[in-house]
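1. mind folding the following:
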Amino acid sequence: MAGESAQVLNALDVAKTQWYHFTAIIIAGMGFFTDAYDLFCISLVTKLLGRIYYHVDGAAKPGTLPPNVAAAVNGVALCGTLSGQLFFGWLGDKLGRKKVYGLTLMIMVICSIASGLSFGREPKSIMATLCFFRFWLGFGIGGDYPLSATIMSEYSNKKTRGAFIAAVFAMQGFGIMAGGVFAIIISTAFNYRFSSPAYEDNPIRSTIPQADFVWRIILMVGAIPAGLTYYWRLKMPETPRFTALVAKNMKQAAADMSKVLNVNMDAEQQNGEKRLPESAAEDQSAGLFGLFSSQFVRRHGLHLLGTTSTWFLLDIAFYSQNLFQKDIFSAVGWLPPAKTMNAIEEVFRIARAQTLIALCSTVPGYWFTVAFIDRMGRFAIQLMGFFFMTVFMFALAIPYDHWTHPGNHVGFVVIYSLTFFFANFGPNATTFVVPAEIFPARFRSTCHGISAASGKLGAIVGAFGFLYLAQNQDKAKADAGYPAGIGVRNSLIVLGVVNFLGLLFTFLVPESKGKSLEQMSGEIEDEDEAKQASEQQQAYSSRTVPVL
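-> As a prediction, the model looks like this:
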C-alpha cells in the first residue's frame, strides 16, 4: 500500500477499544434513536388522527383515515428519507462526513417540532401540512444513515468494527420502544385527566377536545434526543480515513486521530512530509476509477447489487410489519374493536402492544447482532435472519384462520414477535453494516446512501402496498362474503415470499469479518496501481526524442 497513508490506517485497524469508540456510538446512535422514534411514532397516532379529523357526527363507527390519506401520512417521511440518503450520502463524500453531520440533526429537530404544530382550518389542510413537515423530517433522517455508518466504520478497528456499527444501528430499537412508552404515559395522563362518564357511555363519540394535543406532543418529543447531541456532533473531528485517503492530508489525519484515540503518531516524521503536494495527489487520483465506471462495475457491481437488493427486500417486510402491526393485531383480535373504547384509550392499547413487541423481540434482536456479528460474520447472520423470517411468515399466513380463533392470539403474537427478533438479529442490522465496509473511501458514503435509499424504496412499497392490500382486499372480500382478514393473510404470504428472495440475494454480499476496510474495498491495489501509473506517465513524459 502507498506509504503516505499506511501508518495512519494500520494504527486505526489495530487500535484497542477505547472510550471514544463508545462516545461515538452514543453520538451517532442518538441520531438513530431519534430516527426510529420519528419514523415509527406515526403508527401510534394514525387511528387517533382518523377519530379527530374524519369522524362524522351520528356515525355508527369511529372515524378512520381514508386509505390515500393514511398511506400519505405513513409513507411521506419514507420518501423524504430516500431523498436524504442519496443527497447526504453524496455530499458526505464530496465535503467530508463531519461537515454535513450536524446539518442532518438540525433538520430533524426543526421538523419534529413543526410536525406537531401542523396547522389548517380543515382536515385536508392539516394532513397536508403534517405530510410536508414529515417529508423534510425524513430528509434529515435519511442523511443520518450513510454518515453515521461511515463515520463509525472509519473510526473502528477491524476486530470489533461490526459490533460498533451494529451498536449505532441498535439504538433504533430503543427509539421504537421509547415512542411506545411515551405514548403510554401521555395517553394515560390525558385519559385520567379529561375522561368523564359521559364519554364512557358512548365510546364512539369519545374524542375529547384535548385528544388533539396527544398526537402533537408525541410527534414533537422526537426533537429532544436529537437536540441533546447536536453540540457533540459539531465537536467530532473528521474521520482519519477520509482525511488520509480522500483529502490526502496525512498530517491532519494523524493529528485528528491523536485527539480522540490513544495513539501516538507523528505523520511528519513517518512520512517525511506534512502533506502530499497537490500535483502528486492529482496524479494519484487520476489512476483511480470513478463511481459507476466499468472498473467499478467489474469490482463492486455485484456487491452494490447485493446490498441494494437485500435492503430493498428486507424493508418491504420490516416497515410493513412495524407501520401496520396495529392493523394486524386488530385483525386477529388482540386489540379490541375501536367502537368499544375511547380515542385516547385506543392510543394506549396500540402503544402497549407495540412496546411489548419492541421489548421482547426488537431490542434483544439488535443486541444479539452486536454480540455475535464479529464472531458469526455478517453473511451467516443475514442468511439466518431471512430464513427464519420466511418460515415464521408462512407459519402465520398458511393457518391464518387458526390464529384468529379466540384463545390463539397469544401464539400468533409470539410467532409474530419472532419475525421481529430475527429481522434485527439478521438482515435489518447487517444490511446497514456491510455497505459501510466494502466500498472505497472516496465513495463509501455515496454507496451506503444508495443501498439505504434502495431500502427505503422497499419501505415505501411496503407502506403503500400493504395498506391497500390489507384494507382494499378486506373490503372487497367482505362484500363478496369471504371471511374478514383475508387481505392481512395475503399480505403475510407476500412478505414471506419477499423474505425468501432476500435470502437468495444475500449470496451476492461478501463477508467482511476480520478484514480491514482497505482490504475489502480493494484500495490497497488501487493506490499501488495509481502510483505505478503516475510513475510510468512521468517516465514517459521525461523521455527525449532524437532530432533527425
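2. going forward, measure contacts between C-alpha atoms and count neighbours the same way
-> Fine.
3. all helices of the stretch 401-548 of the chain, in order?
-> 409-424, 427-433, 444-479, 486-505, 517-521, 523-541 (DSSP state H, counting those that start in this stretch).
4. tell me the buried residues in the shortest one?
-> By that I understand helix 517-521. Neighbour-count burial for helix 517-521, with 16 or more other Cα atoms under 10 Å as criterion, is recorded at 517-518, 520-521.
5. and this one, please, so the two structures can be compared:
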Amino acid sequence: MIDIWDKVGGFWARHVVAKDVEHIRERERRDDRISIILNHIGFSWRVYLVAFLGFLASSWSLIAVTIITPALYFIYDRHGQFDRDAGLVLDMVTLTATILGMVFFGHLADRLGRSKLYGIEVIIVLVAVGGAAFSSAGFIIHQGESDETSSLDIYAALFVFRAFLGLGIGAEYPMSALIAAEFSPTRWRGVMLAAVFLAQAVGRLLAYGIGVGTLRGLSNQLDPAAKDALDRTKVVLDIFWRLALSLAGIPAVFALVFRLFIPETPRFYSAVKRDVKKARESLTMLSTRTPEMIADIERVMIVGPNDAASSITGRRSWRKMAADYYFGSAKGWKLLAAISIQWLLLDVVWYGVGLDSPGTLAALWLDKAPPPTSIPPPNWNDDPAYPNATIVETIDRNLVRTLELSSIATLLGSVAVIPLVGRLSRKTHYLCTTWALAALFACMAISVSQTYAKPTHQASMVFYVLAQVLFNLGPNTLTFILAAEIFPTEVRGTSYGIAAASGKLGAIIARGIIKRAGKGQGGLVTVLAVFCVTLVVMALLVWLEPLGIAFPRVQKPRSLKWRESGLWHKILHSHLENQSLEDISPWPLEEAAAGEVEGAGRRRSESESDTESRPPGLVEEGVRLEALAVEIGPQAKQVKTTATPVVGAAVVCAEARDG
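-> Purely as a prediction, here's the structure:
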C-alpha cells in the first residue's frame, strides 16, 4: 500500500507530535484531515449501495403507482362514478407529500444528523407500499345490478398510503444525496452522485419491464369467451397491481439493512458537532479496517484534549448560523435561488412529458386518423387509435411503449453521463444539454404539427427518444449533483430539500399546463412549445447569471503536470478536477464565534497559475510558520490561510506584533 504520508508531501509524517495539532480546532484543518482519509479510502461501494438502493426503491415505487392507475379505474370504478380527477388527486397528494418530505427531512438531517434518519425514510416507503398493496374495498354487498355497498373505501386507503409514500420518497432525495456527497472522496464525488441518480432510470426500467412480464404471465389464463371473463379479468388485474406495487419494496428492504450499519458522515461530525474523535471513528468504520489503514487514520486524525464536541462553548444556534449564511456576506440565498429555479423549471418539462406519458406516447404513436366512434372511451384508455381495446391490451400497450420510447432512453442517458460528468465543467455541461433539449422540443413541436396521425409520425418519436436521453445526460442528473455540492455541510440538507421540493412544485405546475392545453394535436403542440420556451429560459438564466444568481465553480483546472503529459493520458483524464466540498462552499467566520482562530473557515480556491508559480519550498516554509504561529499564540495579529497544492497541508502565515 502506498504510504499516505508520501501523498501529502511528508507534512503529517514530520509533524505528528501532539503539541502541533492539539490546539488546532478550526474548521479548515478538521476538514482537511477528513479529506485526506476519504481520498485515500477511494470509491466506497458500501456507501454507493446504501444510497443507490434507497433511491431505487423510491423511484420504483413512484413509477409503479403510475402504472397501476388504469387497473384501479377498471376494477374499482363503480359504474363511472369516478372520473380522471381521481387519478389527478392521487398524483397531487403524492407530489405534495413529497415536497413536505424533502423539506422536513432535509432540515432534520442538518439539525439531528444524517445517521439518526438513516433508514427512517426507507421504512416509510415500505409501510406505504405494503399498506397500499394490501388496501381493500372490504366486504361488498350487491344491491341489484346498479348499486353496491362496501365496508371500506379503496380510494381513501390509497389516498392515505400515497401520502405516506410521497413523504418517504421526498425524504429519500436529500438523504441519498447527502450520504453520497459527504462520504465521497473529492475525485469521485461527481461520479458517485451520477451513479446514485442512475437508480432513477433503473427503477423506471424495472417497474415497466417487470410490469410487462407480470401482466402477460397473469393474463395468459384469461379466456375472453368465458361467461365470467369480466370477473376473471378483474381478479387478474387486482393481483397485477398489488404485485407491481409490492415488488418495489424489495430494494427498500436491502437498503434498510445496509443503512443500519452506516455511521454518521465524518463531515457532519467535523462541521456541526466539532468532534474529531467521532469523525475518526466514522472513518474507521468506513475503511477496510486493515492495520495499515487504521494506523493511517489514527496518525492523521489526531485527537487533542480540545477536540471533543463538549469542549466547545459559545456555539450559535442553527437558525442563527443559517441566517448568517443565507443573508450574510456569503449570500447563500443566491445559490439556493439558482438551483431551486433551475430544478423548478426543469421538472415542469420533465414531469410534463412523464406524468401523462400514456397520453403523450399514444399521440406520438398515432399513424392515422382515429376511427370514428359514438361511444366515449373509458377513463382508463388514453389511446384514440384503439378505442375498443380491452383493459389488458391497453395496459400492456402503455407499458411496452414507455419501455421502448422512454425507459431505455433515460437509462442510456444516465449511464453515459457517469464518465462524462467530470470531463466538462458543470456550467458548460448544463448549458450544452439544455440548449440541445430546447432545440429538440422545438423540432418535436414542429414535427407533431406536421406529422400528427400520419405515416411520417416516426420523426416525432425519434425527437422524443433523443430528448429522454438528453434529460438524464444533462440537467436532470446535474441538478441532483449540484444541489449536493454547492452548500456548506451545516445547511446542506435544508438547502437540498428546498431545491428538490422546488422541482416537485414544478411537477404540480406541469399538471396544470397539461390540463389547460387539452388533448389532441393542438394540445400536444401547445405543451411542447411551452416546454421549449421553459428550456430556453433555463439556459439563459445559467448563461447570463442575472443579479449574481449563479452556480459556483465546483471544478478547477489541473496542474501544469497534466498539460505536459502525453496524449493518451489527456484522453483518459479530464483537464478538470473536482474541488473539495469545503473549497466550493466556505463557511464565513462561523468558527470565530466558537472562540477559534480568526479567519478559520475562510478559504480561497487558488487558480492554476497560483499553483504552478509557488516555490517548491513553500510548503516546508508554511510548516515552520505554522509552528511559529502556535508559539506566539496571542501575539499573532493576523492569520491568513491559503490552500496548497498538497492535500491536507495548509500554509499559515503569522505576523507577530512589533515584527
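6. ranges for the helices of the stretch 101-250 of the first structure?
-> 123-155, 161-194, 197-201, 211-220, 223-228, 230-235, 240-241, 250-260.
7. for F464 of the first structure, find the nearest of those.
-> Each of the helices of the stretch 101-250 of the first structure has some distance to F464 of the first structure by Cα to Cα; the shortest is helix 123-155, at 14.5 Å.
8. counting contacts, what elements does the closest one pack onto?
-> helix 19-40, helix 67-95, helix 97-116, helix 161-194, helix 240-241, helix 444-479 (3 or more Cα pairs under 8 Å, 6 or more residues apart in numbering; DSSP states H and E).
9. ok so, going back, of the helices of the stretch 101-250 of the first structure, which stretch is the most buried?
-> helix 240-241 (a mean of 28; mean count of other Cα atoms under 10 Å).
10. what sits closest to M265 of the first structure if chain neighbours are left out?
-> Once flanking residues are discounted, M265 of the first structure sits nearest to A254: 6.1 Å by Cα to Cα, 6 or more residues apart in numbering.
11. just give me the match in the second structure for that neighbour.
-> Aligned by TM-score structural alignment, A254 of the first structure pairs with R280 of the second structure.
12. repeat that for I25 of the first structure.
-> In the second structure, I25 of the first structure lands on Y48 (TM-score structural alignment).
13. that match contacts V191, doesn't it?
-> No - counting by Cα atoms under 8 Å, Y48 of the second structure does not reach V191; the two are 10.4 Å apart.
14. in three-state terms, label E273 of the first structure for me.
-> coil (DSSP: H, G, I helix; E, B strand; the rest coil).
15. the aligned partner of it in the second structure: neighbouring residues, count only.
-> Per TM-score structural alignment, the equivalent position to E273 of the first structure in the second structure is P305. Using other Cα atoms under 10 Å, P305 of the second structure is surrounded by 9 other residues.
16. ok, now V69 of the first structure?
-> The number of residues packed near V69 of the first structure is 17, by other Cα under 10 Å.
17. got it, and W587 of the second structure?
-> Neighbour number of W587 of the second structure under other Cα under 10 Å is 24.
18. translate it into the numbering of the first structure.
-> For W587 of the second structure, the residue aligned by TM-score structural alignment is E523.
19. which ones are touching its match?
-> Shown in contact with E523 of the first structure (Cα atoms under 8 Å, 6 or more residues apart in numbering): P440.
20. and the gap between it and F439 of the first structure?
-> For E523 of the first structure, the distance to F439 of the first structure equals 9 Å [Cα to Cα, to the nearest Å].
21. again, but for T46 of the first structure
-> Taking Cα to Cα, one finds T46 of the first structure at 39 Å from F439 of the first structure.
22. out of the two, which sits in the busier spot?
-> Comparing T46 of the first structure with F439 by neighbour count (other Cα under 10 Å), the higher total belongs to F439, at 26 against 20.
23. pretty sure the more buried one is in contact with S512, am I right?
-> No - contact status for F439 of the first structure versus S512: not in contact, 11.0 Å apart, counting by Cα under 8 Å.
24. which residues do the two both contact?
-> Shared contacts of F439 of the first structure and S512, counting by Cα under 8 Å, 6+ apart, come down to M520.
25. please pull up the equivalent of A436 of the first structure in the second structure.
-> In the second structure, A436 of the first structure lands on A484 (TM-score structural alignment).
26. wait, what's in contact with that match?
-> 177-178, 181, 492, 496.
27. ok, these in the first structure: which stay?
-> Among the contacts of A484 of the second structure, the ones still in contact in the first structure (both residues aligned by TM-score structural alignment, their matches' Cα atoms under 8 Å) are 177-178, 181, 492, 496.
28. out of these, which is nearest to S317 of the second structure?
-> Once Cα to Cα is applied, the member of those that ends up nearest S317 of the second structure is R492, at 15.9 Å.
29. what's the neighbour count on that closest one?
-> R492 of the second structure: 23 neighbours (other Cα under 10 Å).
30. could you find the closest non-adjacent residue to Q252 of the first structure?
-> Closest to Q252 of the first structure by Cα to Cα, 6+ apart is T243, at 7.0 Å.
31. and the closest residue to L198 of the second structure other than its chain neighbours, how many neighbours?
-> Nearest residue to L198 of the second structure, sequence neighbours excluded (Cα to Cα, 6+ apart): S414, at 5.3 Å. Neighbour count for S414 of the second structure, taken as other Cα under 10 Å: 27.
32. so what's the residue most central in space within the first structure up against?
-> Closest residue to the average C-alpha location of the first structure: Y145 at 6.1 Å, with Cα atoms, centre = their mean. Contact partners of Y145 of the first structure, counting by Cα under 8 Å, 6+ apart, are 85, 448-449, 452.
33. tell me which residue of the second structure lines up with it.
-> By TM-score structural alignment, Y145 of the first structure lines up with Y173.
34. distance check, its match against P488 of the second structure.
-> 17 Å.
35. and if you look at L420 of the second structure?
-> 25 Å.
36. these two: which has the busier surroundings?
-> Counted by other Cα under 10 Å, L420 of the second structure and P488 do not tie: P488 has more neighbours, with 20 against 17.
37. find the nearest non-adjacent residue to that one, please.
-> Per Cα to Cα, 6+ apart, closest to P488 of the second structure is S585, 5.3 Å.
38. ditto for F464 of the first structure
-> A71 (5.5 Å).
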